[in-house]
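Undergrad: How does the following fold in three dimensions:
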Amino acid sequence: MDVLDLSRWQFGITTVYHFLFVPLTIGLSVVVAGLQTAWYRTKKPEYLRLTKFWGRLFLINFAMGVVTGIVQEFQFGMNWSDYSRFVGDVFGAPLAMEGLVAFFLESTFLGLWIFGWDKLSPRLHLATIWLAAIGTSLSAYFILAANSWMQHPVGYRVVNGRAELTDIWAVLTNSTTLVTFPHVLFGAFLTAGAFVLGISAWFLLRGRDVAVFRTSARLALVVGLVAGIGASFSGHWQAQIMTEQQPMKMAAAEALWEDETSAGFSLFAIGDVENGRNHVNVQIPYGLSFLATNTFDGKVQGINDIQARYEAAYGPGDYRPVVGLAYWSFRLMIGFGGLSALLALAGLWLTRRGRLPSGRWCYRIAIAGIALPFVANSLGWIFTEMGRQPWTVFGLMSTASAVSPGVDVTEVAITLVGFTLVYAVLAFIEVRLLLKYIKLGAEERSEPESPVPALSY
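TA: Alright, predicted model coming up:
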């Protein structure tokens, strides 16, 4: 491997790892705020117990997300200095806003929430967790605005080989951002729903705090179903924008080699990338045209035709992503996300009218289902970033041109191994802390009111 390959592996590993924490943090912040709102309005003790229980797990996950996220920005300067030099004026603006506005908002009010249980009025204390949740979502928005600029550059001009910001409002209201943000939010709520459901099922399986965790399980099922429906609609809109802005990514996702009207949605394909064709392709008739254009007879561009157009526009080169990776990551993302939503629907049916399933297998499936949205989210980001290749900034800068010229293979290999080992240690700590506070349950204890865990590891 050369410096480019190792740098891409390092950024991919650290990014996917970091994004394991992000959607759960976003989703849990709203779940905790909702439970505290229910307690504020009803004064039912079970809502207070659930607020503190899920609040502890939220805080652990939030801390891990902050730690792993710091590495992301350092890599821009270490391994991707030519990229940073080219896009710094544009890319830096939403990232600065994320730090100065969103992260300040969420961290400040989260601190007030942690230490304000006995010091603030119930209404004011409730406001702090909602403001922290809003800050968490805003943080995601600004980061997505930066990433969306890489997918679809707007509001800039190139001067002396560098992109300069000309319209920050265009960057913040990029059409790519506007469809990506709700999709990420729904994915986050789907993740939180599966997480809350799975842990609630663990308690119900053991007969611990049944009345309390019956409530959180039912809430998780509603959140999961609504989020799954929302993710499907927002994903449909995102596919249409992607077809318009990055037709090669959509063509690779469907292994569609030639321009086609009334194109079918591929369920399973065996392709010949070298010769640009499929040997086997099982399809849903008209499905791709509807997904990409909202019409059953819409035209969708194919890989071979787009390659010829890109060569004419950008010069000789291979403008295809890894087709097999794009194809299967797209399918598995939809499959795992859809399966999580179907489990939520089945759970709502099984728990109707306050009943609980009698079969232990139901609870075991719910516990195993925690993994489904995490896998779907990771595959979604792999598809989003790998499907854009060979571009770092679409149409402006290739990935090969973005790598740091002064870094050698040994240096990148050392940091790659180092980060991987550190992240393995952090994963162990995260799991150990979560298991510790899950096992404690939501029982009333004589400890202080603050839900902050004693991080004793």
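
Undergrad: CA atoms for contacts and neighbours, from now on please.
TA: Fine.

Undergrad: could you pull out the helices for the stretch 351-457 of the chain?
TA: For the stretch 351-457 of the chain, the helices defined by DSSP state H, counting those that start in this stretch occupy 360-368, 371-386, 409-440.

Undergrad: JSON lines for these, including mean neighbour count and distance to Gly34?
TA: What follows is those, written out as JSON lines (neighbours: other C-alpha atoms under 10 Å; distance: least, C-alpha to C-alpha, whole Å):
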{"stretch": "helix 360-368", "mean neighbour count": "16", "distance to Gly34": "22"}
{"stretch": "helix 371-386", "mean neighbour count": "21", "distance to Gly34": "21"}
{"stretch": "helix 409-440", "mean neighbour count": "14", "distance to Gly34": "20"}
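
Undergrad: who does the helix or strand harbouring Glu244 touch, helix- and strand-wise?
TA: Using DSSP states H and E, Glu244 sits within helix 210-245. For helix 210-245, the elements it packs on are helix 45-78, helix 175-206, helix 247-254, helix 287-293, helix 323-350, judged by 3 or more C-alpha pairs under 8 Å, 6 or more residues apart in numbering; DSSP states H and E.

Undergrad: Mind doing that once more with 6 Å?
TA: Applying 3 or more C-alpha pairs under 6 Å, 6 or more residues apart in numbering; DSSP states H and E, we find helix 210-245 packed against helix 175-206, helix 287-293, helix 323-350.

Undergrad: Can you say which of the ones you listed is packed in most?
TA: helix 175-206 (a mean of 24; mean count of other C-alpha atoms under 10 Å).

Undergrad: rewinding a little: I'd like the helices of the stretch 351-457 of the chain as TSV, with distance to Arg56 appended.
TA: Listed next are the helices of the stretch 351-457 of the chain as TSV, based on distance: least, C-alpha to C-alpha, whole Å:
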stretch	distance to Arg56
helix 360-368	19
helix 371-386	20
helix 409-440	7
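
Undergrad: one step back: from the chain's centre, how far out is the helix holding Glu244? Work that out for me.
TA: 13 Å (C-alpha atoms, centre = their mean, to the nearest Å).

Undergrad: and what of stretch 152-162?
TA: Centroid separation for stretch 152-162 versus its chain: 27 Å, with C-alpha atoms, centre = their mean.

Undergrad: From one end of it to the other, what's the distance?
TA: 16 Å (C-alpha to C-alpha, to the nearest Å).

Undergrad: can you pull the buried residues of the helix holding Glu244?
TA: Within helix 210-245, the residues scored as buried using 16 or more other C-alpha atoms under 10 Å are 210, 212-214, 216-232, 234-243, 245.

Undergrad: Okay, angle between it and helix 175-206 too, please.
TA: Relative orientation of helix 210-245 versus helix 175-206 (axes from the mean of the first three to the mean of the last three C-alpha atoms, to 10 degrees): 160 degrees.

Undergrad: I'd like the structure of this one too, to check against the first:
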Amino acid sequence: MNELILARIQFASTTIFHFIFVPLSIGLAFLIAIMQTMYVVKKKEIYKDMTKFWGKFFLINFAVGVVTGIIQEFQFGMNWSDYSRFVGDVFGAPLAIEALLAFFIESTFIGLWIFGWDKLPKKLHLACIWLVSLGTAISALWILAANSFMQNPVGYAIHNGRAEMNDFLAVITNQKLLVAFPHTIFASLATASFLILGISAWNLLKKRNVELFKLSMTVPLIVGLISTLGIAFTGHSQATYLIKAQPMKMAAAEGLWNDTGDPAPWTVVAKINTDEKKTTSRIEIPGLLSYLSYGKFSGAVQGMNTLQDQYVKDYGKGDYIPPVKTTFWSFRIMVVAGGLMILLTLIGLIMKWRGKIEVHSAYLKWMIAAIFFPYIANTFGWIMSEFGRQPWVVYGLMTTKDGISPNVSSGSVLFSLIAFSLIYTLLAIAMVYLFIRVIKHGPYEKTNDEITTSDPFHVGGIKDAIK
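TA: This next block holds a predicted model:
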């Protein structure tokens, strides 16, 4: 494989791995803040126990996520120097603000929250975790602002062959950012909700700390249903945006080679032949694609052949059709995972309302497996978004092949790919080990050599957990 393919594989693998941790940190911080608020308001120790127990997962996830993020940033200089040189004046500003503002808020108030139990006033201590939650959301905002420029470049001027920012307000009010940010926040809340639900379900099946884990399921079931419905609605907003801003991505996601009729049907499944540029054996829902695209059950959608001819006129000779099969099936995997999450949270709330959710073992087993559903949806949603943009690294301005570092050999990229993959594998093993250790110990159980304090956030408790 050449250096371009290897660099793309490396960036995809590191980004996917990093994005395992980002939404979980955002979502867990918010849910933990709700739990601690309930403790402060209701003054019941069980809410404090819940907050501390789920806080352990947040701290482990946050620590590993920081490491994966640092490794990811190295790639811009190593493998994508031409891209960095071209877009650095625009791309660098949101990343710098994210590091200086958002990460500063997160790291500062995480420390106060960890060591402030029974030392800070309750309301002040509660404010710390809410500020952590705010910091994670702000962090996502600035990262998405940078990514949105790649999807929809605005607020810039080309000077000496480089994109230079000339309108900061346009960058942070990018239409792509406005539809992507709420979608990401809802996805993060769903990710954390299903982790808590799955771990709680496992404990209920084992009949361990039943009262605490029954109570732990209440907030994530409510937040999970709201967030999964939010994902669906904000996903619709992204579709109506794509049909105007990136119609080729929309056409690829539907396997449309030729223009549709009016109204346009949505394809559930199909057989795609990229060599002959045909899509056959379609199972369709009449009019649904028109609704997804325009918010009404009327309107035709352009196909890839028409758009290819248009792009050649606009950008010059080249193949502007993205990987169709990958884009098409990634979108459907994401939709199926999202639909299952809506269904499971709705069923869970009905069971919770009727009481005795702990006796429904089949549902609890489903919820354990459903821990992975948000990760599946997040990953394939990202794949659909990034693959569907190809061949562009900055839409309409720079192709991916033009962004690669000119002096990096395939051997050096392969070496760093193997090295990063090894590091990520070790990090994944460590994280899973620590998660399992916390789950087995539970909110109350202690190891034999644990110090006498009952505070799981005590320095000695953290050291014990890492041993």
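
Undergrad: And the TM-score between these chains?
TA: Once superposed, chain against chain, the TM-score is 0.98 (TM-score structural alignment, normalised by the length of structure 1); 457 aligned residues with a C-alpha RMSD of 1.2 Å.

Undergrad: returning to what we had before: out of the helices and strands packed on helix 210-245 of structure 1, the one nearest Tyr17 of structure 1 is which?
TA: Closest to Tyr17 of structure 1 of those, according to C-alpha to C-alpha: helix 175-206, at 15.0 Å.

Undergrad: Superpose on structure 2 and give me the mean offset of the closest one.
TA: Compared with structure 2 after the fit, helix 175-206 of structure 1 shows a mean deviation of 0.6 Å (mean C-alpha distance after the TM-score superposition for structure 1).

Undergrad: Give me the helices and strands touching that helix, please.
TA: Checked by 3+ C-alpha pairs under 6 Å, 6+ apart, helix 175-206 of structure 1 has helix 22-42, helix 122-151, helix 210-245, helix 360-368 packed alongside it.

Undergrad: re the thing from before, may I see the helices and strands packed on helix 210-245 of structure 1 organised as CSV, with distance to Glu258 of structure 1 added?
TA: Formatted as CSV, those follow (distance: least, C-alpha to C-alpha, whole Å):
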stretch, distance to Glu258 of structure 1
helix 175-206, 25
helix 287-293, 13
helix 323-350, 14
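
Undergrad: want to throw the helices and strands packed on helix 175-206 of structure 1 into CSV with distance to Val323 of structure 1?
TA: Formatted as CSV, those follow (distance: least, C-alpha to C-alpha, whole Å):
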stretch, distance to Val323 of structure 1
helix 22-42, 27
helix 122-151, 18
helix 210-245, 16
helix 360-368, 30
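
Undergrad: quick one, which of the ones you listed is nearest to Trp202 of structure 1?
TA: If you check each of those against Trp202 of structure 1 by C-alpha to C-alpha, helix 360-368 wins as the nearest, at 6.7 Å.

Undergrad: tell me which strands and helices the helix or strand hosting Ser266 of structure 1 is in contact with?
TA: Element membership of Ser266 of structure 1 [criterion: DSSP H and E] is strand 265-272. Secondary-structure packing of strand 265-272 of structure 1 (3+ C-alpha pairs under 6 Å, 6+ apart): strand 277-284.

Undergrad: redo that, cut-off 10 Å
TA: helix 247-254, strand 277-284, helix 287-293, helix 323-350 (3 or more C-alpha pairs under 10 Å, 6 or more residues apart in numbering; DSSP states H and E).

Undergrad: what comes up buried for it?
TA: Along strand 265-272 of structure 1, the positions that meet the burial threshold by neighbour count (16+ other C-alpha under 10 Å) are Phe265, Ser266, Ala269, Gly271.

Undergrad: now swap in stretch 460-467 of structure 2 and tell me
TA: Quick answer for stretch 460-467 of structure 2 (16+ other C-alpha under 10 Å): Gly461, Ala465.

Undergrad: The residue lying closest to Lys296 of structure 2 once chain neighbours are set aside: what's it in contact with?
TA: Nearest residue to Lys296 of structure 2, sequence neighbours excluded (C-alpha to C-alpha, 6 or more residues apart in numbering): Ser290, at 6.3 Å. By C-alpha atoms under 10 Å, 6 or more residues apart in numbering, Ser290 of structure 2 lies in contact with 240, 260-266, 296-301.

Undergrad: which of those residues does structure 1 keep?
TA: Among the contacts of Ser290 of structure 2, the ones still in contact in structure 1 (both residues aligned by TM-score structural alignment, their matches' C-alpha atoms under 10 Å) are 240, 260, 262-266, 296-301.

Undergrad: Make CSV from the residues you listed and add distance to Ser410 of structure 2 and secondary structure to it.
TA: Formatted as CSV, the kept ones among the contacts of Ser290 of structure 2 follow (distance: C-alpha to C-alpha, whole Å; DSSP: H, G, I helix; E, B strand; the rest coil):
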residue, distance to Ser410 of structure 2, secondary structure
Thr240, 39, helix
Thr260, 42, coil
Asp262, 48, coil
Pro263, 48, coil
Ala264, 44, coil
Pro265, 44, coil
Trp266, 41, strand
Lys296, 49, coil
Phe297, 49, coil
Ser298, 49, coil
Gly299, 46, coil
Ala300, 44, coil
Val301, 40, coil
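
Undergrad: Give the ChimeraX command for selecting the buried subset of these.
TA: To isolate the buried members of the kept ones among the contacts of Ser290 of structure 2 in ChimeraX, using 16+ other C-alpha under 10 Å:
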select :240,260,263,264,265,266,297,298,299,300,301
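
Undergrad: and the kept ones among the contacts of Ser290 of structure 2 as a markdown table, adding distance to Leu134 of structure 2?
TA: Formatted as a markdown table, those follow (distance: C-alpha to C-alpha, whole Å):
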| residue | distance to Leu134 of structure 2 |
| --- | --- |
| Thr240 | 29 |
| Thr260 | 44 |
| Asp262 | 44 |
| Pro263 | 43 |
| Ala264 | 41 |
| Pro265 | 41 |
| Trp266 | 38 |
| Lys296 | 36 |
| Phe297 | 39 |
| Ser298 | 40 |
| Gly299 | 40 |
| Ala300 | 41 |
| Val301 | 39 |
